[in-house]
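>>> coordinates only, sequence not included:
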């Protein structure tokens, strides 16, 4: 009996020892690129529902308003006169995927669509959908949003420069997360012009940012307050079947799942985060690790206990989706 108790004691001691080592390694890796890299791999392999019953009529993107229908017709004419579809072919090119994953935020020419294990294409995407990443209050010397997303070093025309007045103190502006998503979609738009749908309360600022660089083919969804509502209200705002989805890598899987639940197929275009992972930057690595934990927890929550603050599409009128929450008195750009 005493021998059995001794073996149990030694076994529990060994389990505790290895558990402490494992916890210590996890805590230390939290401040290295390793933690978020493993987490991102896991996120990219989580299941995304397959969109079913995609019809040709839906693929034609019958927008619900005349102005949006006009934008669609312009885009369809473009497709008819285009001999290729560079983004969809780039998604299957491993070298392009590697370049996309290693691209720096300021090097927008390197940004390319990043494929995941859950990527599949039934129809060609017919629009870009960009999710807002948040707003912030600008300081008097904040010039981030006045820097043009130059994707062509050989052209230096007046059209590439913003025409609005400089930022002043206490302006509400796009934060770095939203800005990186804007720069990413502009890079792809210049290669393959499609309608750009911006979704979230940030939508008016995102639209104005794009307009300041001469991009008018923009449609807004202004009411959504979270990822679940981004998908539901975008599906209500427009009849979509397949789109390019622009957000950051950690947010991508959960977002694609929400859009799939609303019968919209998505192809991922990854926008970089403002902070870059590096073995010499533990603080930035910790932010990536926190994003990883949050998105894994949010994905799990969405499956087992969907958030209560995600309104149904019928709870919001179509007029609300069109109404900008941006104060008229605020000069942002």
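Now that the structure is in, tell me what you want to look at. In this text the structure is predicted, and so the values were computed from the model without any measurement.

>>> could you use CA atoms for every contact and neighbour count after this?
Noted.

>>> apart from its chain neighbours, what residue comes closest to residue 254?
Leaving aside its sequence neighbours, residue 254 sits nearest to residue 299 (CA to CA, 6 or more residues apart in numbering; 5.7 Å).

>>> so how far is residue 61 from that neighbour?
Using CA to CA, to the nearest Å, we find residue 299 at a distance of 29 Å from residue 61.

>>> one more structure, for comparison:
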């Protein structure tokens, strides 16, 4: 039997590799490649919530209302709360955050009760005082409104300092019955309502029932572009489609909206055109890792959100859900459409757009799982 020359053998191997590469390229241009990648990512990427990090979100007393009047008791209590929250976050002791949140909720209730009592007293008829001409020295010192406002905001007045100290001590020492109570489980009726809106549908992915009701809607930016005049900056098609999805979700679930990414101010302006006011902006993140980390810190400072509705595209979703889970937040995925649609079966350049996006997320997920994200800052 004649032995095949090594040059012939080499040509045969090269031909086989060329044919396989050609088949792969054709497959990449079909709709089946990107679907396979998405299905694999949804199956293999873990989204179990890190329980230690989750302690910082357990209370779920989320609020996007910062309209407290400067100098009011509630405003001073808010400053004391944010100061302690920041100290707890920097001390790497997330278990303390739930205690602070519970105490802050109790403090707000006490202040509101006291304010109500004072309002009731004001409604009663008053007897005019004698010697109304007497003006105390402290009242005479408020002639300069600019200095008064500066003292107010910097907590320079003795009264504000005293309240700040009192509220800080309350937040440090007040005893509460359930310092780390679990979020209330979501009931079946609410879950079915969510399912009707495809909140638990991710391109065929089976998503388990969330353990708690969502407290916020988190929308990740997908990029910016120039307007037709080549001057004005606007959201690109990826971001626009995510915002359109946000409108549908917001109509049925009146929840605070968190806009995450440097695109956040432009996203906020886009939503305002549709009479939707997104107050929580996380506009410092430059990548997905920072999206999840900085958004979780923002939610911590606003009171906590153990479960959120997450809006992004189907390729970005698995990696993003994993990163939010590592930061202690359970996510209910809502898939926003891509700018291009897949064909039914034939190879197409539009299909390649999806395949390229799938390849990027596949490689980024492998990097995050094996090596971590090296360009992810710790704090904004």
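Yep, that arrived. Please read all numbers here as calculations on a predicted model, not as lab measurements.

>>> quick check: TM-score for this pair?
Scored against TM-score structural alignment, normalised by the length of the first structure, the superposed chains reach a TM-score of 0.67; 258 aligned residues with a CA RMSD of 3.6 Å.

>>> give the aligned equivalent of the residue nearest to residue 254 of the first structure in the second structure.
Aligned by TM-score structural alignment, residue 299 of the first structure pairs with residue 365 of the second structure.

>>> likewise residue 310 of the first structure?
Counting by TM-score structural alignment, the partner of residue 310 of the first structure is residue 376.

>>> just give me the match in the second structure for residue 80 of the first structure.
The pairwise alignment with the second structure leaves residue 80 of the first structure unassigned, based on TM-score structural alignment.

>>> buried residues in the biggest helix by length in the first structure?
If you go by DSSP state H, the first structure has its longest helix at helix 2-29. Buried positions in helix 2-29 of the first structure, judged by neighbour count with 16 or more other CA atoms under 10 Å: residue 29.

>>> what about the helices in the stretch 1-150 of the second structure?
Counting by DSSP state H, counting those that start in this stretch, one finds helices in the stretch 1-150 of the second structure at the ranges 6-28, 31-44, 51-54, 73-90, 95-122, 137-140, 145-153.

>>> which secondary structure elements does the fourth one contact?
I take that to be helix 73-90 of the second structure. With contacts taken as 3 or more CA pairs under 8 Å, 6 or more residues apart in numbering; DSSP states H and E, helix 73-90 of the second structure sits against helix 95-122, helix 158-173, helix 288-301.

>>> list the contacts of residue 198 of the second structure.
residue 334 (CA atoms under 8 Å, 6 or more residues apart in numbering).

>>> repeat for residue 90 of the second structure
By CA under 8 Å, 6+ apart, no residues touch residue 90 of the second structure.

>>> for residue 367 of the second structure, see how far away it is.
Using CA to CA, residue 90 of the second structure is found at 27 Å from residue 367 of the second structure.

>>> before we move on, the earlier item: what sits up against the helix or strand hosting the residue nearest to residue 254 of the first structure?
Taking DSSP states H and E as the definition, residue 299 of the first structure sits inside helix 282-304. Residues outside helix 282-304 of the first structure that contact it (CA under 8 Å, 6+ apart): 30-33, 35-36, 39-40, 43, 250-251, 254, 275-279, 307.

>>> so what does whatever helix or strand comes next after that helix touch, helix or strand wise?
Next along the chain after helix 282-304 of the first structure, taking DSSP H and E as the criterion, comes helix 318-322. Packing partners of helix 318-322 of the first structure (3+ CA pairs under 8 Å, 6+ apart): strand 218-221, helix 227-237.

>>> the residue nearest the centre of the first structure and residue 316 of the first structure: what is the separation?
Centre of the first structure computed as the mean C-alpha position; nearest residue by CA atoms, centre = their mean is residue 247, 0.9 Å away. According to CA to CA, residue 247 of the first structure stands 24 Å off from residue 316 of the first structure.

>>> before we move on, the earlier item: among the helices and strands packed on helix 73-90 of the second structure, which is nearest residue 197 of the second structure?
Residue 197 of the second structure sits nearest to helix 288-301 of all these, at 23.7 Å, using CA to CA.

>>> tell me what angle the closest one forms with helix 349-370.
Interaxial angle, helix 288-301 of the second structure versus helix 349-370 (axes from the mean of the first three to the mean of the last three CA atoms, to 10 degrees): 70 degrees.

>>> give me the contact list for helix 288-301 of the second structure.
Applying CA under 8 Å, 6+ apart, the contact partners of helix 288-301 of the second structure are 56-57, 62, 82, 85-86, 220, 258, 260-261, 282, 284-285, 305, 320, 323-324, 327-329, 373, 376-380.

>>> what's near enough to touch the match of residue 310 of the first structure?
Residue 376 of the second structure makes contact with 287, 289, 290, according to CA under 8 Å, 6+ apart.

>>> ok, the residues you listed in the first structure: which stay?
When the contacts of residue 376 of the second structure are mapped onto the first structure and scored by both residues aligned by TM-score structural alignment, their matches' CA atoms under 8 Å, the shared contacts come out as 287, 289, 290.

>>> ok, of the residues you listed, which come out buried?
Among those, those classed as buried by 16+ other CA under 10 Å are 287, 289, 290.

>>> now render the residues you listed as JSON lines, adding distance to residue 24 of the second structure.
JSON lines is the format used below for those (distance: CA to CA, whole Å):
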{"residue": "287", "distance to residue 24 of the second structure": "30"}
{"residue": "289", "distance to residue 24 of the second structure": "31"}
{"residue": "290", "distance to residue 24 of the second structure": "34"}
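
>>> now, which of these sits nearest residue 211 of the second structure?
Closest to residue 211 of the second structure, out of all of those and judged by CA to CA, is residue 289, at 23.7 Å.

>>> what do we get in the first structure for the closest one?
Matched across to the first structure, residue 289 of the second structure falls on residue 228, judged by TM-score structural alignment.
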